[in-house]
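S.K.: Here is the input, now give the coordinates:
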Amino acid sequence: MTEEHYFSAQPSVGVRRRDVEFTAGGREYALVAAGGVFSADRLDPGTAVLLRKAALPGAGATGPLLDLGCGYGPIACVLATSAPSATVYAVDVNERARALAAENATRLGAANLRVAAPDEVPEDVRFAEIWSNPPIRIGKPELHAMLDRWLPRRAPDGVAWLVVARHLGGDSLQKWLEERGHRVARHASQKGYRVLKVG
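M.R.: Alright, predicted model coming up:
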């Protein structure tokens, strides 16, 4: 299976479900993943770095929060359980990913997690936090269009947390974001990944 399948709205590869277990924010998670979604065999190393190094919202956070390109939902599920009073949107173009994210939210009892296709998110929603392990491999034009669409939807004091592998252009993405007028800080680096905080 090539990684590109997870960019498809309706993946053609076999489902082949499997459990993915990981720890984040001091809590253990056991989520279901399947073929045709991003990093279906394990928690993606970049996602692990993001969840370890970025500042998870506190229990009192009210959001709304966004997991952009949610896959089967590891980031969204961590956000929803860390901030139970916040509405968390888990957004992905991949239909199978959305179904898995919804199933995982149900597993966790995370009634505050809303799974949606990009066009299903109400236009007036402004996010206190946007979290993403963005799909670098879709190519720069598509990646830039995605970020241009969603980053302006931060609330006035909102932030975005992005993780990008250095060898896949983490530094060049930071430069591009700055050229687009965003304030960007390299919050952390670990295991070849950059965690960028976009203010």
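
S.K.: rest of the way, CA atoms for contacts and neighbours
M.R.: Noted.

S.K.: which residues touch Ala80?
M.R.: By C-alpha atoms under 8 Å, 6 or more residues apart in numbering, Ala80 lies in contact with Ala86, Thr87, Val88, Ala110, Asn112, Leu113.

S.K.: next up, for comparison:
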Amino acid sequence: MSNDHYFTAQPASKDERRLVSVRLDGRDVEVETAGGIFSPGRLDLGTQVLLRSVPEPPQTGNLLDVGCGWGPVALTLALQAPGAAVWAVDVNERALDLTRRNAARLGLENVTACRPEDVPDDVRFAALWSNPPIRVGKDVLHDLLRTWLPRLTDDGVAHLVVQRNLGADSLQGWIAREIRPDVTRAASAKGFRVLRVGPGTAAVPGATPTE
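M.R.: I've put the predicted structure just below:
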């Protein structure tokens, strides 16, 4: 799938959408997915590593999922923090439509799925969880991180999952040089790194995802 197709995908038709059973926040749920987005048939391994490696999110404030796809990270944030406002950001209209459908399907009224430019400039985030779109290219990825990491609150923390052989370690070094030095490796499992960006330290549960 080319990057151009990813950026311009339109919402899936009824015939294109299908139900998939996944496990989110310790429960089995059905979600809608479709072709033309990342990992449409399952909960991908990188996201599994991320969700098994992050601490509980803040229960209030604004929480952010960058590159939401069909919504697994944003939905998990909303399930774990029903009193917070969850922002699910993507440039793919198909992904945003699916995230909205899945939030409604699970009764999650605290999810806003929107394009990056539709997030108000004054919103800052108490937590950022993301399986960022590495394959869009280094320049696009760096612009994405330059946009969102500075929008953490003073005590806000980001967790990013990146495949080791796609440059997780070099990305950690770049973040430390170009954005902020408080970036550490919070977990490593199944060929993925989880990078933590933010003040302080935190005990992170071990990540041992299953296929």
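
S.K.: quick one on the thing from earlier: got a winner among the contacts of Ala80 of structure 1 for most neighbours?
M.R.: Highest neighbour count within the contacts of Ala80 of structure 1, by other C-alpha atoms under 10 Å: Val88, with 29 neighbours.

S.K.: Now do the helices in structure 2.
M.R.: In structure 2, the helices defined using DSSP state H lie at 3-8, 45-53, 72-80, 93-105, 138-148, 168-178.

S.K.: Only the buried residues of the fifth one, if you could.
M.R.: This points to helix 138-148 of structure 2. Neighbour counts over helix 138-148 of structure 2 (16 or more other C-alpha atoms under 10 Å) mark Leu141, His142, Leu144, Trp148 as buried.

S.K.: Same question for the fourth one.
M.R.: By 16+ other C-alpha under 10 Å, the buried positions in helix 93-105 of structure 2 come out as Glu93, Arg94, Ala95, Leu96, Asp97, Leu98, Thr99, Arg100, Arg101, Asn102, Ala103.

S.K.: what's stretch 138-157 of structure 1 in contact with?
M.R.: If you take C-alpha under 8 Å, 6+ apart as the criterion, stretch 138-157 of structure 1 is touched by 4, 7, 125-130, 134-136, 160, 199.

S.K.: What range does it cover in structure 2?
M.R.: Across structure 2, the stretch matching stretch 138-157 of structure 1 (TM-score structural alignment) is residues 136-155.

S.K.: roughly how far apart are Val161 of structure 2 and Asn131 of structure 2?
M.R.: 5 Å (C-alpha to C-alpha, to the nearest Å).

S.K.: wait, I meant Leu144 of structure 2
M.R.: For Leu144 of structure 2, the distance to Asn131 of structure 2 equals 12 Å [C-alpha to C-alpha].

S.K.: Show me which of the contacts of Ala80 of structure 1 is closest to Leu51 of structure 1.
M.R.: The nearest member of these to Leu51 of structure 1, counting by C-alpha to C-alpha, is Val88 at 15.4 Å.

S.K.: The closest one corresponds to which position in structure 2?
M.R.: Checking TM-score structural alignment: Val88 of structure 1 goes with Val86.

S.K.: if I pick that match, what's in contact with it?
M.R.: Contacts of Val86 of structure 2 by C-alpha under 8 Å, 6+ apart are Asn62, Leu63, Leu64, Asp65, Ala74, Leu77, Ala78, Asn110, Val111, Thr112.

S.K.: what's the most distant pair in these?
M.R.: Within those, two members stand farthest from each other by C-alpha to C-alpha: Asp65 and Asn110, at 13.0 Å.
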